[in-house]
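Trainee: predicted model and sequence below, questions to follow.
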Amino acid sequence: MASITFKGNPVTLIGEEVSAGDLAPNFHVLANDLSEVTLEDSKGSVRILSVVPSIDTGVCDAQTRRFNEESASLNGVEVLTISMDLPFAQRRWCGANGIEHVQTLSDHRDASFGEAYGVLIKELRLLARAVFVIDANDKIVYVEYVKEATDHPDYEAAIEVAKNA
């Protein structure tokens, strides 16, 4: 299992850790309109799954903005930002910040994504910061479990892999 900290304190991750080369597990999350979204809904596209603890915090805000900006030049790549935030809060935040190129998804209802990708923080019921790139055939081609949840991921590495997937 990935070993991470949150504000310097070790936390327990629930679920199965995934690795590059694995078939991407399916999940059930909610879109901003409360419709259910699964991995299968974007089948045939390259996807960047940008996972954040809470969209309303500094690093999560910056991560979502960065992938929003980068996605404009990523032809054929979908960016999905997943957090435990309620869909209403995600929609409000996106509207207030002009986020138009990434889709925000809420794992609040079932923690289906968190458990499937091994990023559910037991002590906080938040998702650990991570980035996954999934190719058009649903194969995981890039994985980063950020060791300290308040640090930034390696944006350039994920974007480069997505461009070449």
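Mentor: On my side now, so go ahead.
Trainee: CA only for contacts and neighbour counts going forward, please
Mentor: OK.
Trainee: next one: stretch 112-120 to chain centre, how far?
Mentor: Put simply, stretch 112-120 sits 10 Å off its chain's centre (C-alpha atoms, centre = their mean, to the nearest Å).
Trainee: got the buried residues for the longest helix that the chain contains?
Mentor: Looking across the chain with DSSP state H, the single longest helix is helix 58-71. Going by neighbour count (16 or more other C-alpha atoms under 10 Å), the buried part of helix 58-71 is V59, C60, D61, Q63, T64, R65, F67, N68, E70, S71.
Trainee: and the angle for the next helix or strand after that helix with helix 58-71?
Mentor: Counting by DSSP states H and E, the next helix or strand C-terminal to helix 58-71 is strand 77-83. On the basis of axes from the mean of the first three to the mean of the last three C-alpha atoms, to 10 degrees, strand 77-83 is oriented at 170 degrees to helix 58-71.
Trainee: before we move on, the earlier item: with distance to G118 as extra columns, can I get the buried residues of helix 58-71 in JSON lines?
Mentor: Formatted as JSON lines, those follow (distance: C-alpha to C-alpha, whole Å):
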{"residue": "V59", "distance to G118": "20"}
{"residue": "C60", "distance to G118": "19"}
{"residue": "D61", "distance to G118": "22"}
{"residue": "Q63", "distance to G118": "20"}
{"residue": "T64", "distance to G118": "20"}
{"residue": "R65", "distance to G118": "24"}
{"residue": "F67", "distance to G118": "22"}
{"residue": "N68", "distance to G118": "24"}
{"residue": "E70", "distance to G118": "26"}
{"residue": "S71", "distance to G118": "25"}
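Trainee: okay, one more to line up with it:
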Amino acid sequence: MASITLGGNPAHTIGELPALNSQAPAFELTKSDMSVKTLSDYQGSKVVLNIFPSVDTGTCAKSVRQFNEEAAELDGVKVLCISKDLPFAQNRFCGAEGIENVEMLSDYKTGAFGKDYGLAFTDTAFETLLSRCIVVLDENGKVRYTEQVSETADEPNYKAALEALMDA
């Protein structure tokens, strides 16, 4: 269990992020068109998992915008923005913001992603939502970088995540 903060107050997650150099846990997440995407769909690409509680919060929205901008210049990289928001809300946000370079995926159906990756909140008003994390995977689905943001309201370290892509 990770100990982080939410608005300066203690918060906890269900477990720990996957270990570096481990195989990333498989997942099934929902796209905005309600189709299912799995980790194996991204085999052969480097992947950034930008994980957050809800696109309807300022910091989460900013991370999607930032990665959308960065992803436009990355070849062979897929940026997946993952939350438990309904796919309709994710789609509405992307349409309003002109987001085209990242994929929005939702863990709303089962919550299995948040559990399997050890990052779902277990307490606070955000209980069961996904904590703010970055996970970078290489072309074979191996974990090459992780960050669990210690204060949920803070942004992730974009530079470190993008540098990890170069080393993956």
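Mentor: Arrived safely, thanks for sending. Just so it is clear, the model here is predicted, and its values are computed rather than measured.
Trainee: and for the longest helix of the first structure, what's in contact with it?
Mentor: 50, 52-55, 77-79, 81, 99-102, 150-153, 155, 159 (C-alpha atoms under 8 Å, 6 or more residues apart in numbering).
Trainee: let's see it at 7 Å
Mentor: V52, S54, I55, V79, T81, I99, H101, V102, T150, H152 (C-alpha atoms under 7 Å, 6 or more residues apart in numbering).
Trainee: and it against the second structure, how far off on average?
Mentor: The superposed helix 58-71 of the first structure is, by mean C-alpha distance after the TM-score superposition for the first structure, a mean 0.4 Å from where its aligned residues fall in the second structure.
Trainee: how far away from the center of its chain is that helix?
Mentor: 11 Å.
Trainee: repeat for stretch 22-34 of the first structure
Mentor: With C-alpha atoms, centre = their mean as the basis, the mean position of stretch 22-34 of the first structure lies at 10 Å from the chain mean.
Trainee: and it, what's buried?
Mentor: Neighbour-count burial for stretch 22-34 of the first structure, with 16+ other C-alpha under 10 Å as criterion, is recorded at A24, P25, F27, H28, V29, L30, A31, N32.
Trainee: just stretch 149-168 of the second structure next, same as before
Mentor: For stretch 149-168 of the second structure, burial by neighbour count (16+ other C-alpha under 10 Å) applies to V149, S150, E151, T152, A153, E155, P156, A161, L162, A164, L165, A168.
Trainee: which residues does the residue lying closest to D138 of the first structure once chain neighbours are set aside contact?
Mentor: Distance criterion C-alpha to C-alpha, 6 or more residues apart in numbering; nearest residue to D138 of the first structure, sequence neighbours excluded, is A24 at 5.5 Å. By C-alpha under 7 Å, 6+ apart, the contact list for A24 of the first structure reads I134, D138, K139, I140.
Trainee: counterpart of A162 of the first structure in the second structure?
Mentor: Aligned by TM-score structural alignment, A162 of the first structure pairs with L165 of the second structure.
Trainee: its match: helix or strand, and which one exactly?
Mentor: Assigned by DSSP H and E, L165 of the second structure falls within helix 158-167.
Trainee: wait, what's in contact with Y117 of the second structure?
Mentor: By C-alpha under 7 Å, 6+ apart, the neighbours of Y117 of the second structure are L17, P18, P25.
Trainee: from these, which is closest to I4 of the second structure?
Mentor: L17 (12.8 Å; C-alpha to C-alpha).
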